[in-house]
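Asks: Predicted structure and sequence below. I'll ask about it afterward.
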Amino acid sequence: MTADLKLGLNLGYWPASPPPGQLELVTTADDCGYDSLWTAEAWGSDAVSPLAWYGAHTRRLRLATGLIQLSARTPACVAMTAATLDHLSGGRVVLGLGVSGPQVVEGWYGQPFPQPLARTREYVEIIRMALARQRPVTNDGPHYPLPYPGGTGLGKPLKLIVHPLRDRIPIYLGAEGPRNVALAAEIADGWVPIFYHAERGPKAYADALAAAPPGFEIACPVTVNITDDVAAGLQVVKWTLAFYIGGMGAKSVNFHLNLMGRLGYADDAAEVQRLFLAGDRAAAAAAVPDDLADGISLVGPLARVRERLALWRDSPVTTLLVGGVRDPAHLRALADLL
């Protein structure tokens, strides 16, 4: 159970252009007690640039990447970026990292996808070593060897020129599979699930999180739609689920599809994927079970949202990352409920 459930504002990544009104949402969240601001990346807007912009307009919000894709930047580059933004923001940075999937890693970044757990472990170790600045950074691992073993032979171990404001910036890992979640519990300060069911999630992830240390954070994205029409509100969540189950991954390798199976929706998810890949996206969204959409979101009038917040308070989740909100008044209303 979470004694003090925190709120974060989750802006995600942009669609075709920057959504209007986001700066007002950010400043509202900053004013009414939200703990953190999260931005993401896929193959469009990046996760870091918006945080620099919004950080200049806020005073309190922690600035979190949710998530930086490992294959987009070397770990040394991420350490430099984190140290820079942490100084500019007065120590407000949180690094959310994730491996993404093979379609993006190999199709967009032109990098190999295999061995994601081993790559993640090396990546985190290098970032932590660079920020600690206790010695020049070296790494003997196969994924990010430092210095580079080929080339001119002139490479040498280096230390960050800038002295980090904090020698240990919090690192959260985005993960879906049990082994990936267990890795987050082992080496990171927190975990960012992409979909966490308020009622089924605790059991589904209990084994993977069994070794999490005290103070381990779980920052969970939750679509919030304050509306009197619950069915219409859930339909928005269903469209998102249908897209991830059906389109965010290959037919044979889709981590989101596999996750739905672990939550107890294997047959439903297979049908959603079949319909989506057949081109019938409306039918795919309609095939998403109401209980699944309702379990990962907060939808309905304020009285219903207040009632369902109790499920999240009874879960291991420590921060709700509020997404989907367009009205600043709704952000304030949710803060009032907590």
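Replies: The structure has been received and is ready for your questions. No experiment lies behind these values; they were computed from the predicted model shown.
Asks: From here on, just use CA atoms for contacts and neighbour counts.
Replies: Noted.
Asks: Strands along the stretch 1-150 of the chain, start to end?
Replies: Using DSSP state E, counting those that start in this stretch, the strands of the stretch 1-150 of the chain run over 6-12, 36-39, 62-65, 68-69, 93-98.
Asks: Which residues outside the second one are in contact with it?
Replies: So that's strand 36-39. With contact meaning CA atoms under 8 Å, 6 or more residues apart in numbering, strand 36-39 is reached by 7-13, 26, 47-48, 50-51, 61-67, 321.
Asks: I only care about those residues that end up buried; give me the ChimeraX line for that.
Replies: Command for ChimeraX that selects the buried part of the contacts of strand 36-39, burial taken from 16 or more other CA atoms under 10 Å:
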select :7,8,9,10,11,12,13,26,47,48,50,51,61,62,63,64,65,66,67,321
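Asks: Turn the strands of the stretch 1-150 of the chain into TSV, including distance to residue 230.
Replies: Shown next, in TSV, are the strands of the stretch 1-150 of the chain (distance: least, CA to CA, whole Å):
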stretch	distance to residue 230
strand 6-12	22
strand 36-39	26
strand 62-65	30
strand 68-69	33
strand 93-98	32
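Asks: hold the first one in mind and look at this next one:
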Amino acid sequence: MRYGVNLPLPGVPLSDHAPVLRELPGLGYTDLWTGEAAGHDGFTPLALAAAWAPGMRLGTAVVPAFTRGPALLAMTAATLAEAARGDVVVGIGSSGPPFVDRINGISSAEPYRRVRDTARFLRAAFDGRTVRGRFDSFTIDGFRLPRPPAPRPKVMIGALRPGMLRLAARESDGAITNFLAVQDVPVVADALGPERPDRELVARLYVCPTRDRAYARRLGRRMLVGVLNARTYAAFHAWLGRADVLDASWRAWAEGDPERAAAAVPDELVDDLLIHGDPEECRAHIARFVAAGIDTPFLHLLPAPETGTGPQGALTALRALAPAR
């Protein structure tokens, strides 16, 4: 089983990650993953990890297909793959207006086509082919990586609903998803279609290893209210059958009352989407995701009162959650 960690770790400067990352392989962790929105970029933490924890698989989950040109994205990923001593996964996604249009000044129009075309371009470039021609969302006037990476990086697609999940199965090596419950996994896996047996399903799982249920639920609501009211995730959970459960939160958010919107998220949903409890309970919850069909879980660690903060707090939590225990 693959078992990963999300970077950067909470409350830990990148420069202080080295002692934590060096210990992870011995604890049974196999993967290190990043995301990219308005904070850290998706590649720098992985480049540092390539030096500090050689041999671990490194992946982006995900970087937007809009904010780097196709050639720059291929060059960045190939450079990371050359530096790494393990496998590399380039996870791309559509992102959305908050991160593409509003803070980067780039149009996020035609997200499906852009993600599809970028996946096709990257796979061809990583194979060492010269890529030339008109795609639906961009035109390439001849590009070839002078040193195609070996082993070839995998390309995966961030996907939430049937259209993008089917695209991930047809045009990439797998799908990356998040903010879902155990009972949602079979629905997501089935949407991959007939290619599912040959495609990897990766999930970011949010974990707070605390016995303080009230603390975990407060933290979870603060994190989840904006996510569940974002257009893409609202549509995701409506597809999963939660429109009635989330209707009150959606209405409060639309009326400009985020506190009421947070309060309207039921405890049961917080408990489904945020893994919490003592480490044994957390590991059992993660195991249920794997049993339901997640091939690669990776843990987005959230601060817990029992473990403290900083590098030592993160390491304490990751030791307690380690699969080898």
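Replies: Here it is on my side, so go on. The structure displayed is predicted, hence computed values, not measured ones.
Asks: List the TM-score for the superposed pair.
Replies: Remark: TM-score between the superposed chains equals 0.87 [TM-score structural alignment, normalised by the length of structure 2]; 315 aligned residues with a CA RMSD of 2.5 Å.
Asks: returning to what we had before: how about the strands of the stretch 1-150 of structure 1, which one is nearest residue 276 of structure 1?
Replies: Comparison of these against residue 276 of structure 1 by CA to CA identifies strand 6-12 as nearest, at 22.7 Å.
Asks: Check which helices and strands that closest one sits against.
Replies: helix 22-31, strand 36-39, strand 319-323 (3 or more CA pairs under 8 Å, 6 or more residues apart in numbering; DSSP states H and E).
Asks: Residue 178 of structure 1 is nearest to which of the ones you listed?
Replies: Here strand 319-323 is closest among the helices and strands packed on strand 6-12 of structure 1 (CA to CA), at 20.4 Å.
Asks: Identify the residues contacting the next helix-or-strand element following that closest one?
Replies: Using DSSP states H and E, the helix or strand that directly follows strand 319-323 of structure 1 along the chain is helix 328-337. With contacts defined as CA under 8 Å, 6+ apart, helix 328-337 of structure 1 is touched by 7, 24-25, 28-29, 32-34, 226, 302, 306, 325.
Asks: Now the two most distant members of those.
Replies: 24 and 306, at 24.1 Å, using CA to CA across the contacts of helix 328-337 of structure 1.
Asks: Aligned counterpart of residue 81 of structure 2 in structure 1, please.
Replies: Superposed on structure 1 with TM-score structural alignment, residue 81 of structure 2 falls opposite residue 86.
Asks: Name all residues that make contact with its match.
Replies: 92-93, 164-166.
Asks: and residue 279 of structure 1, what element?
Replies: Counting by DSSP H and E, residue 279 of structure 1 is part of no helix or strand.
Asks: Distance-wise, check the residue mapped onto residue 298 of structure 1 from structure 2 relative to residue 269 of structure 2.
Replies: Using TM-score structural alignment, the partner of residue 298 of structure 1 in structure 2 is residue 275. Residue 275 of structure 2 sits 11 Å away from residue 269 of structure 2, going by CA to CA, to the nearest Å.
Asks: Quick check on these two: which one has the bigger neighbour count.
Replies: residue 275 (27 against 18; other CA atoms under 10 Å).
Asks: The stretch 101-250 of structure 1: helices as residue ranges?
Replies: 102-107, 116-132, 178-187, 201-204, 230-247 (DSSP state H, counting those that start in this stretch).
Asks: Could I get the buried residue list for the shortest one?
Replies: Okay, so that is helix 201-204 of structure 1. 201-202, 204.
Asks: so can I have a markdown table of those showing distance to residue 245 of structure 1?
Replies: Shown next, in a markdown table, are these (distance: CA to CA, whole Å):
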| residue | distance to residue 245 of structure 1 |
| --- | --- |
| 201 | 17 |
| 202 | 21 |
| 204 | 18 |
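Asks: Give the closest residue to the equivalent of residue 318 of structure 1 over in structure 2 in space, chain neighbours not counted.
Replies: Alignment note: residue 318 of structure 1 maps to residue 295 in structure 2; criterion TM-score structural alignment. Residue nearest to residue 295 of structure 2 in three dimensions, not counting chain neighbours: residue 201, with 5.3 Å by CA to CA, 6 or more residues apart in numbering.
Asks: go on, residue 294 of structure 2?
Replies: residue 201 (5.5 Å).
Asks: how deep is the aligned residue in structure 1 for that neighbour tucked in, by neighbour count?
Replies: Matched by TM-score structural alignment, residue 201 of structure 2 corresponds to residue 218 in structure 1. Applying other CA under 10 Å, we find 21 residues neighbouring residue 218 of structure 1.
Asks: Just to check, residue 218 of structure 1 is in contact with residue 191?
Replies: Yes. With contact defined as CA atoms under 8 Å, residue 218 of structure 1 and residue 191 form a contacting pair (4.9 Å).
Asks: dump the residue contacts of the equivalent of residue 117 of structure 1 over in structure 2.
Replies: Residue pairing (TM-score structural alignment): residue 117 of structure 1 is matched to residue 112 of structure 2. Residue 112 of structure 2 sits next to 94, 164 when contact means CA under 8 Å, 6+ apart.
Asks: how about 10 Å then?
Replies: 65, 93-94, 137, 163-164, 167 (CA atoms under 10 Å, 6 or more residues apart in numbering).
Asks: now do residue 89 of structure 1
Replies: Here residue 89 of structure 1 is in contact with 51-52, 54-56, 58-63 (CA under 10 Å, 6+ apart).
Asks: Let's see that with 8 Å instead.
Replies: 55-56.
Asks: One more: residue 83 of structure 1?
Replies: Residue 83 of structure 1 touches 131, 162, 164-166, counting by CA under 8 Å, 6+ apart.
Asks: circling back to that earlier point, any idea which of the contacts of residue 86 of structure 1 is the one closest to residue 76 of structure 1?
Replies: Nearest to residue 76 of structure 1 among the contacts of residue 86 of structure 1, with distances taken as CA to CA, is residue 164, at 13.4 Å.
Asks: Leaving out the residues flanking it, which one is nearest to that closest one?
Replies: residue 83 is the one closest to residue 164 of structure 1 (CA to CA, 6+ apart), at 5.2 Å.
Asks: separation between the one you found and residue 57 of structure 1?
Replies: For residue 83 of structure 1, the distance to residue 57 of structure 1 - CA to CA - is 19 Å.
Asks: Residue 316 of structure 1 too?
Replies: 32 Å.
Asks: higher neighbour count, the two?
Replies: residue 316 (21 against 14).
Asks: so that one touches residue 219, yeah?
Replies: No. Checked against CA under 8 Å, the pair residue 316 of structure 1 and residue 219 is beyond contact range at 9.8 Å.
Asks: which ones are touching the most centrally placed residue in structure 2?
Replies: A centroid search over structure 2 (CA atoms, centre = their mean) returns residue 61, at 3.5 Å, as the residue closest to the centre. Contact partners of residue 61 of structure 2, counting by CA under 8 Å, 6+ apart, are 33-36, 90-92, 158, 176.
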